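# Structural data only, the sequence is not supplied:
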C-alpha cells in the first residue's frame, strides 16, 4: 500500500473526527468509519440512498453530543435505513410469498386427507351393503344363473363408485402437486423450490453427458417506480405479462422457467451454445420492450401503454461450479446489465462480462 496515500487518509480521518469532537471513543469512531467508508461500498443501496444515510448520520454527529442516548439514536437511524432498503423489502416479500404458498399447500393437503378419510368410511359402508345385498340375493333365489347375474350387477355398481372416488383422489393429488410446484401469483411459472430441485438434477446431467447448461436471470427495470406510481396490483399484472412473454420464448429452447423472487425470473436451459443463449436472451428482452401493456382502470384500459423493460444476465455452467455458483454468475451478469444502463443483456464469459 502507498504510505503517502495512507497518511493522507489518516489525516483526513483525524480531521473528520476532530470536527465532531471525537478523539478516542471507539463506538463513535466506528460510526464515522461506517458512514464515511462502508456505506460508500455497500451494493445493496442506491447512490441517493447512501447519500441520504450519510447526511442523516453526520447531522447527528454535528450536534457533538456523544452521550449513550445519542449513540442509540444513531443506531436506530441506521436500523431504519437498513430495514427499509430495497433488498430487505424484497426479501420480506419473498418470505411472505413463501408463507402464503406454504399455507395454500397445507390447506389443500388437509382437504385431501379429509377426502380420503371420508372416502374410506363411505367404502366401508358400501362394502357392508354389498355383502348384505349379496347375501339377500342368494337367499331369495335358488337359480344359480340369476344369483350370478344379480351379484355381478351389484359388483359393477360398487366398482363404478370406487372408480369415481379414485378419480377424485387423483384430481386432488394433481392440484396438490401444482400448488407445491408452481408460483402462487405467476401460476404458469415454477416456484423457487421446484427450480432448485430441477437445477440440481440438471447440473448432474450436464456433468454426466458433458452438455451445456445455461441460466438466464431476468429482472424488471425500475419495478419499484411501477408499484409506487400505479400500485401493487398493476405491478402484479406486469409480472404476469412478463411471465407469459418469457414462457412463450423459453418454449422454443425447452427452457425451465421459474419465479426466483420479487420481480426476478430465472430460466434454465440445457444444450445451448453460448451464441444461441445470447440470441435467446436478446429475443426475450426485445419481446418485453415491444409489449403493449395497458393499465386497467374502472373497467377500461388506458389509452397509452405502460412500457417496461428487463435486464438479463446469462451464465453457462463451468466444470468447477455447482448450482449455486451458476445462479450467482447469472445474477452477477444481470447486475452488470443494470449498472450499464438497463434494458440489455450481459453474458458471463471466462469470469468476465
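Alright, I've got the coordinates. Just so you know, these numbers come straight off a predicted model, no measurement behind them. Numbering: from 1, shown residues only.

# switch to C-alpha atoms for all contacts and neighbour counts from now on
Noted.

# From residue 207, how far out is residue 266?
In this view, residue 266 and residue 207 are 21 Å apart by Cα to Cα, to the nearest Å.

# Okay, one more to line up with it:
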C-alpha cells in the first residue's frame, strides 16, 4: 500500500479488497483507520517521519492478526491513541503543564507561608502589647517617684517601638519577596512573566505619552528552537538553552535599567527607554553575544563533549504616540518575523506603513 496517493474510487475499492483479504471489510471503521494512517497522517507536521512509521507499523501489524471483532478494534484504537499521546510534542505539553503546576504549587506555598507568618505575627504583637501593659502597670504600682517611673516607661515604649520597626522592615522584605514570586517567570527567573510585562508596558507607555521620552521594545526568538534544540537534544536541554538566553538578556537589562520578560515559549521581550535606533544597536549586541556563546549541554547527567551554538532573531519597535501596549509588542513581533523570513540571526526594526 503506497502512502500519500490520491484517493480515487478505484483506490478505495482496492483498499476494501485488501481489507476483505484480512477479514475486516464488513465494518467501515477499519477502512477509516487504514485511511488515517496510510494517507491522512502524512501532512501532519507535529509528527516526524519515524513516529508516522511507528503508527503505521502498529496498525498494519494489528490488521495482520485478521481479527475483525469489535473488541479487537477497540483494543487497537486504544493502543493507537496511546501512541499518539506518547508522541514527543504531546509529552512536551504534559511537561509544560507539569512545570506550570509546580510553579502554581510553589506560589501557593509562598502565599500560605505568608499568611501563617501574618497570623503568628498578630499573636506575637498581642503578646507584646499585653506584656507592655503589665509592665507599665507594675511600674506605676511600684510606688516609686515620678523621676524614676518616667524613664522606665520611656524605656518600655522605646523598646516596643524598636521591635515594631524591626518587624515592619522584615515584613517589607517578605512582601517584596512574595511580589517577586508572583511577577517572575517560573522557568526563566529573574525574567518577569507575561502578566507583569503587560502591567509594566501600560505604565511605561502612559509615562512616555506624558513626558515624550522614547520607549522601544525588542522581541527575541531562538532560531529553529524546535528542530535544532528540542528535537535534537530534548526538552531538558531546550529549557537550559532558554535559561542561558535569559541570563544574557537579564545582564543587558540590569546594566541599563531595562525590563526583561518572557512573552511565551521561546519568545522573550526587552522594554527599553531609548529610541528605536539605539535599541536596534543594543539588539545587535545581544544577537552577537548569543551567537558567540558556547553552550555545553548536560545530557543524561554528563556534560556534552561538543558545545551547542544557537542564534536569535530580534525585532525592534519604537513607541509612537497613541500606540497601545499590544500594538507595540505586535510591531516588534512583526519585525522579528521579517528577520525569520529573510534568513534569521539578524535584527530588524519595524517600519510603519506610510499613511
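Received, thanks. Because the structure is a prediction, the values reported are computed rather than measured.

# one step back: if you count what's nearby, which of residue 266 and residue 207 of the first structure comes out ahead?
Each of residue 266 of the first structure and residue 207 has its neighbours counted (other Cα atoms under 10 Å); residue 266 has more, 27 against 14.

# Secondary structure element holding the aligned residue in the second structure for the more buried one?
Aligned against the second structure by TM-score structural alignment, residue 266 of the first structure finds its counterpart in residue 268. For residue 268 of the second structure, the element it lies in under DSSP states H and E is strand 267-272.

# Next one: residue 16 of the first structure from residue 52 of the first structure, what distance?
Distance from residue 16 of the first structure to residue 52 of the first structure, by Cα to Cα: 18 Å.

# swap in residue 7 of the first structure?
Using Cα to Cα, residue 7 of the first structure is found at 28 Å from residue 52 of the first structure.

# Also residue 163 of the first structure?
Here the criterion is Cα to Cα. By it, residue 163 of the first structure lies 67 Å from residue 52 of the first structure.

# and if you look at residue 58 of the first structure?
From residue 58 of the first structure across to residue 52 of the first structure, the span is 10 Å (Cα to Cα).

# More neighbours: which of those two?
Each of residue 58 of the first structure and residue 52 has its neighbours counted (other Cα under 10 Å); residue 58 has more, 17 against 12.

# Would you confirm that residue 333 of the second structure contacts residue 315?
Yes. At 6.0 Å, residue 333 of the second structure and residue 315 qualify as touching, with contact defined as Cα atoms under 8 Å.

# overlap in contacts of these two?
Any residue near both residue 333 of the second structure and residue 315 by Cα atoms under 8 Å, 6 or more residues apart in numbering counts here, and that gives residue 219.

# Determine how far the helix or strand hosting residue 201 of the second structure lies from the middle of the whole chain.
In this structure, residue 201 of the second structure sits in helix 194-211 according to DSSP H and E. Put simply, helix 194-211 of the second structure sits 21 Å off its chain's centre (Cα atoms, centre = their mean, to the nearest Å).

# Next, count neighbours for residue 13 of the first structure.
16.

# same deal with residue 72 of the first structure?
Applying other Cα under 10 Å, we find 11 other residues in the vicinity of residue 72 of the first structure.

# Under the alignment, what does it map to in the second structure?
Correspondence of residue 72 of the first structure to the second structure, assessed by TM-score structural alignment: residue 74.

# hmm, back to that, which non-adjacent residue is nearest the match of residue 266 of the first structure?
residue 262 (4.4 Å; Cα to Cα, 6 or more residues apart in numbering).

# Surely that neighbour touches residue 195?
No. Under the criterion of Cα under 8 Å, residue 262 of the second structure makes no contact with residue 195, lying 9.6 Å away.

# These two - which one has more neighbours?
Using other Cα under 10 Å as the criterion, residue 262 of the second structure and residue 195 rank with residue 262 on top: 28 against 15.

# ok, and that one, which helix or strand is that part of?
Assigned by DSSP H and E, residue 262 of the second structure falls within strand 259-264.

# quick one: contacts of that strand?
Applying Cα under 8 Å, 6+ apart, the external contacts of strand 259-264 of the second structure come out as 184-185, 188, 191-194, 196-197, 249-250, 253, 268-272.

# try 10 Å this time
Residues outside strand 259-264 of the second structure that contact it (Cα atoms under 10 Å, 6 or more residues apart in numbering): 183-198, 200-201, 217-221, 242, 246, 249-254, 267-273, 329.
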